[in-house]
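1. Model the following, please.
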Amino acid sequence: MQTQLLDAKEPESIRKAARILQNGGLVGIPTETVYGLAANALNGAAVAGIFTAKSRPMDNPLIVHISQFDQIDGLVREVPDAARKLAERFWPGPLTIILPKGNCIPDEVSAGLDTVAIRFPSHPVAQAVIDAAGVPLAAPSANLSGHPSPTTAAHVMDDMDGRIEAVLDGGPCAVGVESTVVTLAAEPPRLLRPGGVTLEQLREVLGDVEMDQAVLNPLPEGQQAASPGMKYKHYSPKANVVILDGSLEHYIDYVNTHAKPGVAALCYNGENDALSVPAICYGGERDCGEQARELFDALRELDDVLHAETVYARCPEPKGVGLAVYNRLIRAAGFEVISLG
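-> Reported below is the predicted structural model:
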């Protein structure tokens, strides 16, 4: 299969992507979070192709993307007031809401669960493709399963070239990490995956919102994932990532003491000058929004530019959007964290 790289600024590219999706094919599309690998969410065979293209485990549920709020009708059994309040505040945007699923949702989308995850992305290209296709789109991140998520069309081509029909190039993603996922199928509502919409913002709308233990810890053995990004090692470069939790002084000392060929660092802007190993920066220490935008690109550079074998990463502060950065990084590290005191 030859994968077409389409310019999203061209109307014919949108129409071509829509035709591929209507015919059961797969297209990489930009969203404000990361690039998604889209298929017709109402076509179980098309959705199954996502799992094949990504080498993704079938028990990992997908997110259904819509382009108007009223398209949620029928995809879920009912729309509670809490969902309407969240949508009014955060849609379109980087928030996914889990609700009991409607009868039209194939098991391939929900991984056999009785719930479905719904999102209304703000990216105009994503909205245009959904409108042109005339169907909701199931779309996990457009990368090979376990790899760092793609924030540019080039990243998608690196992983998906020859596996899918087309990629729409809509430029770099603005948020840089996947959407926040909150389930309203639990009481009280529960944060399953942090993202651009913070836990604090969810609580401003809903009041009591719990944070699932799997946000910061491995999912217990045998427990089924209720959301993407919970169960498996994700976002990981080929290099072995180790998070170092401590002050900058202790971080520099540890990295320089363990310097040898194949070792690299993942640090904040300006810290690389003090390190005796090659380093990639992923934003400012106090700018968690920049960290989110830069993280996945930095993880890919560790492989593609530095060819690192072991990476010592600065530990982000798990607050606000920083919680999303920390969540992605601990999964990239397989939960290997060294406390420096």
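2. only C-alpha atoms for contact and neighbour calcs from this point on.
-> Will do.
3. residue ranges for the helices of the protein, please.
-> 11-22, 44-54, 81-90, 107-110, 124-133, 153-160, 199-206, 248-257, 288-304, 321-332 (DSSP state H).
4. Which elements pack onto the fourth one?
-> In terms of contacts (3 or more Cα pairs under 8 Å, 6 or more residues apart in numbering; DSSP states H and E), helix 107-110 is packed against helix 44-54, strand 115-119.
5. what sits up against it?
-> 41, 44, 47-48, 58, 61-64, 113, 116-117, 138 (Cα atoms under 8 Å, 6 or more residues apart in numbering).
6. Report the contact partners of the spatially most central residue of the chain.
-> The centroid of the chain falls nearest to residue 178 when counting by Cα atoms, centre = their mean (2.8 Å). Going by Cα under 8 Å, 6+ apart, residue 178 touches 33, 34, 94, 141, 195, 196.
7. Alongside the first, I'd like the structure of this one:
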Amino acid sequence: MLMTKIYQPDEVDQAAQELRLGELIAFPTETVYGLGADATNEQAVKRVYLAKGRPSDNPLIVTISSVAMAEQYIAEIPSAARKLMAKFWPGSLTMVFKIKPGSLSKTVTGGLKTAAFRMPQEPTTLRLIEAAGVPLVGPSANTSGKPSPTTAQHVFNDLEGRIAGIVDDGPTKVGVESTILDMSVPVPTILRPGAVTVEEIEAVLGMEVVADRHHVGQKEVPKAPGMKYKHYAPAGQVVIVAPDQWEAALKWAQAKAEKVGVMVDQSLLDQQTIPANVEVFDYGSGITNATHKLFAGLRYFDGQAKKVNWILVAGYPEEGLGAAYMNRLRKSAGNVFFSDLED
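-> Next up is the predicted model:
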């Protein structure tokens, strides 16, 4: 069993040395913590799948520190993509491109002729990649299917003994993974919504993009992470609650003989009586706070000494940042809404 070391931001050179040796190092980004391995080392990449328990047909994002690094692998960068790079790199936008034949192994691409690339905004990770001298694969640093990690402690809880180290630079700022935009097709297509919204992308490109392709069939190879399998799920069943359903939802929870978790802006419950068996995780007001604390809240209820079998979570309109929030929440809940329980 490995001893998983915690590295501070001023120790990235040591962490980079581990990466060059083929070890796995988790790193911070502004979205969630990623699990890093040398993207050019096929054996190291295979260990990422093993550490996470991740299906091998689910491709990995290639995390880079510069456009020049990405150009070593991308066959062609369209002018539209250059505009997006200028606006959103470094940042929370991942783009899928056709790659140069043989430039990346099938272990990275899931056997596709495309790969997803991202330059994160986190300075510590940019220094880590530069020190390693190679791009890193960077899936979320969690056990596959569980809520993504937004702190180094979340990573440690999931992957202790499976990876060599974690670079700890505090909690993440955004709280959900990057937007993934497919630039390998004639019309740019959102494969996964994130902090960079459809509206922001369209404003830069001066054109509409396809924004409704977030899932693939069971026999189809996904172009990007998070499109095929159930994701972000805690041990308890997550249930999505509409704003006008909280009175009924709390009565439903009160009737349970067990503890029930609730994730919501506390102000939405100010006129309600909170049952004794209900524990509230208050994520603050507005969609930005809800998105920032979504995974942390789900992990909070996973960590309770007394098992929580049900977690009621507030739904939001699926627009702007709400599209990313609801994308993750729907997958966490398996599309179970409180209205389904009332039927």
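8. related to what we said a few turns ago, of all the helices and strands packed on helix 107-110 of the first structure, which one is nearest residue 159 of the first structure?
-> Residue 159 of the first structure sits nearest to helix 44-54 of all those, at 8.5 Å, using Cα to Cα.
9. Which residue range of the second structure does that closest one align onto?
-> Alignment note (TM-score structural alignment): helix 44-54 of the first structure is matched to residues 42-52 of the second structure.
10. ok, back up a step: could you dump the helices of the first structure to a markdown table with distance to residue 69 of the first structure and mean neighbour count?
-> Shown next, in a markdown table, are these (distance: least, Cα to Cα, whole Å; neighbours: other Cα atoms under 10 Å):
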| stretch | distance to residue 69 of the first structure | mean neighbour count |
| --- | --- | --- |
| helix 11-22 | 20 | 19 |
| helix 44-54 | 22 | 20 |
| helix 81-90 | 8 | 15 |
| helix 107-110 | 19 | 24 |
| helix 124-133 | 12 | 21 |
| helix 153-160 | 27 | 20 |
| helix 199-206 | 18 | 16 |
| helix 248-257 | 45 | 16 |
| helix 288-304 | 27 | 22 |
| helix 321-332 | 25 | 26 |
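11. before we move on, back to that, now, which of the contacts of residue 178 of the first structure sits nearest residue 213 of the first structure?
-> Scanning the contacts of residue 178 of the first structure for proximity to residue 213 of the first structure, where the rule is Cα to Cα, the winner is residue 195, at 15.6 Å.
12. so the closest one touches residue 201, yeah?
-> No - Residue 195 of the first structure is not in contact with residue 201 according to Cα atoms under 8 Å; the separation is 11.1 Å.
13. sorry, back to before: now for the contacts of residue 178 of the first structure, which pair is the farthest apart?
-> Going by Cα to Cα, the pair spanning the contacts of residue 178 of the first structure furthest: 141 and 196, at 15.4 Å.
14. With neighbour numbers in mind, choose between these two.
-> The neighbour comparison of residue 141 of the first structure against residue 196 (other Cα atoms under 10 Å) goes to residue 141, with 29 against 25.
15. who's in contact with that one?
-> 34, 35, 36, 37, 149, 150, 178 are the contacts of residue 141 of the first structure under Cα under 8 Å, 6+ apart.
16. Around the nearest residue to it once chain neighbours are set aside, how many other residues sit close by?
-> In space, and not counting its chain neighbours, residue 141 of the first structure is closest to residue 36: 4.3 Å by Cα to Cα, 6 or more residues apart in numbering. By the criterion of other Cα under 10 Å, residue 36 of the first structure has 28 neighbours.
17. Please name the residues that touch residue 36 of the first structure.
-> If you count contacts by Cα under 8 Å, 6+ apart, residue 36 of the first structure has them with 28, 29, 30, 139, 140, 141, 142.
18. Turn the helices and strands packed on helix 107-110 of the first structure into a markdown table, including distance to residue 70 of the first structure.
-> Below are these laid out as a markdown table (distance: least, Cα to Cα, whole Å):
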| stretch | distance to residue 70 of the first structure |
| --- | --- |
| helix 44-54 | 22 |
| strand 115-119 | 12 |
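19. quick one, which of those is nearest to residue 271 of the first structure?
-> helix 44-54 (35.1 Å).
20. mean offset of that closest one relative to the second structure (after superposition)
-> After superposition onto the second structure, helix 44-54 of the first structure sits on average 0.5 Å from its aligned residues (mean Cα distance after the TM-score superposition for the first structure).
21. Not counting its own residues, what contacts that helix?
-> 24-26, 37-41, 56-58, 106-109, 138, 142-145, 160, 163-164.
22. hmm, back to that, go through the helices of the first structure and name the closest to residue 277 of the first structure.
-> Between residue 277 of the first structure and the helices of the first structure, the shortest gap by Cα to Cα is with helix 248-257, which sits at 7.1 Å.
23. Give me the contact list for that closest one.
-> Contacts for helix 248-257 of the first structure (Cα under 8 Å, 6+ apart): 244, 245, 265, 274, 275, 276, 277, 312, 314, 340.
24. How about the fourth one, nearest residue that isn't a chain neighbour?
-> I take that to be residue 274 of the first structure. Spatially, and ignoring its direct neighbours in sequence, residue 274 of the first structure is nearest to residue 252 (6.9 Å; Cα to Cα, 6+ apart).
25. and that neighbour, what pairs with it in the second structure?
-> Under TM-score structural alignment, residue 252 of the first structure pairs with residue 247 in the second structure.
26. Burial check on residue 269 of the second structure, number of neighbours?
-> Using other Cα under 10 Å, the number of residues around residue 269 of the second structure comes to 15.
27. For it, give me its contacts.
-> Taking Cα under 8 Å, 6+ apart, we find residue 269 of the second structure in contact with residue 246.
28. how many other residues sit next to the aligned partner of residue 92 of the first structure in the second structure?
-> For residue 92 of the first structure, the aligned residue in the second structure is residue 90 (criterion: TM-score structural alignment). If you count neighbours by other Cα under 10 Å, residue 90 of the second structure ends up with 20.
29. can you pull the contacts of residue 90 of the second structure?
-> When contacts are counted by Cα under 8 Å, 6+ apart, residue 90 of the second structure is found next to 118, 119, 120, 121.
30. Alright, that wraps it up for me.
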